[in-house]
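A.B. asks: No letters, just coordinates:
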């Protein structure tokens, strides 16, 4: 165990530091709460604003989204070095990929919004109160990645595997912006078991004006994604998965969790042809697409290396 800790010292610092920064941000955000955003007296409170500069305000939602992007980008930076790639290419990708993904996330939300209220172009691009859908971001990012990796002459599958980790990190961190906005929740909790195990500060902020506590689906999704993240971070250092497998596994894991667990509980769903869009697309495009990807890869790309074999060095690697 001691030898393992010594060999993976850099990884422990990297992931441990990221986790600590995330926890401290949650503590800071929660300490600013001055009333449940679900309370009927919402006008007395403002849990959405982190900083009021007078001439502009900065929302907690934006801070959590950006923090997720920064942590994901930091992990990708060190992974770029592990495979011997020029890290400048990563920064080029972030420069274009992040804005495009945010645009994709917003357009997805606007297209499938069951209660459209967009009268002007500014209404369409206004994300100050939320209104981003991760499905749109993932789809946009993967399409962008096809062109970007071809232009930069780097392996699409390896890059996609790195992006899978970034997606999970961004989703875990970003969901806490929904918590501060009092959105992305489910119906009233009927299970006493769930009430007993939920942290008090979450129950407080998920309490309605009638005194009932509603399902914090953002929290459930975060736990589901965290489990998937830990699994991928550990297994990618062994000869279990070949390049491109992790993006497929991510799509399957997230698709099943979102389609079968989270979305059925959500009270603010997006719709497509009268059906909950995120259930349909999570199970078909994500989970189904992930399964199809893994199958086709083994038929078309038979001689791919294991992800571990792509690393420049196999010793002293982060988890």
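C.D. replies: Now that the structure is in, tell me what you want to look at. Please read these numbers as outputs of a predicted model, since none were measured by experiment.
A.B. asks: CA atoms for contacts and neighbours, from now on please.
C.D. replies: Will do.
A.B. asks: Count the residues that sit near residue 305.
C.D. replies: Neighbour count for residue 305, taken as other CA atoms under 10 Å: 14.
A.B. asks: Let me know whether residue 59 touches residue 49 as I believe.
C.D. replies: Yes. Residue 59 is within contact range of residue 49, at 4.3 Å (criterion: CA atoms under 8 Å).
A.B. asks: where do the helices sit along the chain?
C.D. replies: Secondary structure of the chain (DSSP state H): helices at 2-7, 9-31, 60-82, 87-112, 121-125, 134-152, 156-181, 192-197, 200-205, 217-235, 245-256, 277-281, 289-300.
A.B. asks: putting a second one here so we can go through both:
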């Protein structure tokens, strides 16, 4: 049947012997779009136009390293006997939580050196991080990865998603949950909410806390559907544990700060 053969090529184009994959193109596009959105808000909030560029020069490459280290440590039994494979990033193996942890650490150090409030910067940037995550999941779609368990074609048709997505979810004759799509939609919804929250007089840092809680809440449930999870021990999925811890910590901080009577700076403060 023709719809079984209508699978998208993960290779976008080739330059001589080098294949450029759609995954890389999509991730790069997500970074550029996220940067443009964040840059506009940074300038609006009084930052120098080069501030974000200088930050990303450090944050992006170190985030990739962090994503790889997180993945390798989570799969150490696989890499222990052949550690050279741990640097072969072209074979796949990046974890978004590792990238996020390192990115926030880099931002903290960078803002301290520039004498700028860390939470003021992260509040501006987190909607764009979620934009990048929204777009980046489509790289998984092109690679036919980060999907859920088997489902029927009728199930996918009942979701009223486009035919080309349904076809791409057919892998070796079996259809799978498009968990990449679920997370992309969840993330995009979060982006819209955060952009609207910019008009609300939130306490500085609450946009960042909202991002952590929103992404963690959705990731916990979507991760439970995936077939490629990293496991902490037994059937305990690493991403779900991290999501629960991050959500609870962010919620406690949010409530604690709201209970304080001291006047804290607001997002909209110049």
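C.D. replies: Perfect, thanks for sending it. Everything numeric here is computed off the predicted structure, so don't read it as measured data.
A.B. asks: Switch the helices of structure 1 over to JSON lines; also include mean neighbour count and distance to residue 270 of structure 1.
C.D. replies: Shown next, in JSON lines, are these (neighbours: other CA atoms under 10 Å; distance: least, CA to CA, whole Å):
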{"stretch": "helix 2-7", "mean neighbour count": "11", "distance to residue 270 of structure 1": "45"}
{"stretch": "helix 9-31", "mean neighbour count": "15", "distance to residue 270 of structure 1": "27"}
{"stretch": "helix 60-82", "mean neighbour count": "20", "distance to residue 270 of structure 1": "20"}
{"stretch": "helix 87-112", "mean neighbour count": "18", "distance to residue 270 of structure 1": "5"}
{"stretch": "helix 121-125", "mean neighbour count": "12", "distance to residue 270 of structure 1": "16"}
{"stretch": "helix 134-152", "mean neighbour count": "17", "distance to residue 270 of structure 1": "11"}
{"stretch": "helix 156-181", "mean neighbour count": "23", "distance to residue 270 of structure 1": "16"}
{"stretch": "helix 192-197", "mean neighbour count": "10", "distance to residue 270 of structure 1": "26"}
{"stretch": "helix 200-205", "mean neighbour count": "16", "distance to residue 270 of structure 1": "24"}
{"stretch": "helix 217-235", "mean neighbour count": "18", "distance to residue 270 of structure 1": "15"}
{"stretch": "helix 245-256", "mean neighbour count": "24", "distance to residue 270 of structure 1": "16"}
{"stretch": "helix 277-281", "mean neighbour count": "21", "distance to residue 270 of structure 1": "5"}
{"stretch": "helix 289-300", "mean neighbour count": "15", "distance to residue 270 of structure 1": "20"}
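A.B. asks: Would you convert those helices into TSV that also reports distance to residue 37 of structure 1?
C.D. replies: Shown next, in TSV, are the helices of structure 1 (distance: least, CA to CA, whole Å):
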stretch	distance to residue 37 of structure 1
helix 2-7	43
helix 9-31	12
helix 60-82	13
helix 87-112	22
helix 121-125	22
helix 134-152	23
helix 156-181	7
helix 192-197	19
helix 200-205	7
helix 217-235	15
helix 245-256	28
helix 277-281	25
helix 289-300	37
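A.B. asks: of all those, which lies closest to residue 262 of structure 1?
C.D. replies: Evaluated with CA to CA, these place helix 217-235 nearest to residue 262 of structure 1, the distance being 6.1 Å.
A.B. asks: What span of structure 2 is that closest one aligned with?
C.D. replies: Here helix 217-235 of structure 1 aligns to structure 2 at residues 179-197, judged by TM-score structural alignment.
A.B. asks: That stretch vs structure 1, average distance?
C.D. replies: With mean CA distance after the TM-score superposition for structure 1, stretch 179-197 of structure 2 departs from structure 1 by a mean of 0.5 Å once superposed.
A.B. asks: what does that stretch rub up against?
C.D. replies: 127-128, 130-131, 133-135, 137-138, 140-141, 146-148, 207, 211, 214-215, 218-219, 222, 225-226 (CA atoms under 8 Å, 6 or more residues apart in numbering).
A.B. asks: try it again with 6 Å
C.D. replies: Stretch 179-197 of structure 2 has contacts (CA atoms under 6 Å, 6 or more residues apart in numbering) with 127, 130, 134, 137, 147, 148.
A.B. asks: Those: which two are farthest apart?
C.D. replies: 127 and 148, at 26.1 Å, using CA to CA across those.
A.B. asks: Trace residue 131 of structure 2 over to structure 1, please.
C.D. replies: Match for residue 131 of structure 2 (TM-score structural alignment): residue 169.
A.B. asks: can you tell me how far that match sits from residue 154 of structure 1?
C.D. replies: Distance, residue 169 of structure 1 to residue 154 of structure 1, by CA to CA, to the nearest Å: 23 Å.
A.B. asks: Also residue 23 of structure 1?
C.D. replies: 34 Å.
A.B. asks: ok, now how distant is residue 67 of structure 2 from residue 74 of structure 2?
C.D. replies: Taken as CA to CA, the span from residue 67 of structure 2 to residue 74 of structure 2 is 11 Å.
A.B. asks: what do we get in structure 2 for residue 252 of structure 1?
C.D. replies: Match for residue 252 of structure 1 (TM-score structural alignment): residue 213.
A.B. asks: Report whether the expected contact of that match with residue 247 is present.
C.D. replies: Yes. Using CA atoms under 6 Å, residue 213 of structure 2 is in contact with residue 247, at 4.7 Å.
A.B. asks: related to what we said a few turns ago, I'd like the contacts of stretch 179-197 of structure 2 laid out as JSON lines, including distance to residue 80 of structure 2.
C.D. replies: As requested, the contacts of stretch 179-197 of structure 2 are exported to JSON lines (distance: CA to CA, whole Å):
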{"residue": "127", "distance to residue 80 of structure 2": "37"}
{"residue": "130", "distance to residue 80 of structure 2": "33"}
{"residue": "134", "distance to residue 80 of structure 2": "33"}
{"residue": "137", "distance to residue 80 of structure 2": "29"}
{"residue": "147", "distance to residue 80 of structure 2": "27"}
{"residue": "148", "distance to residue 80 of structure 2": "28"}
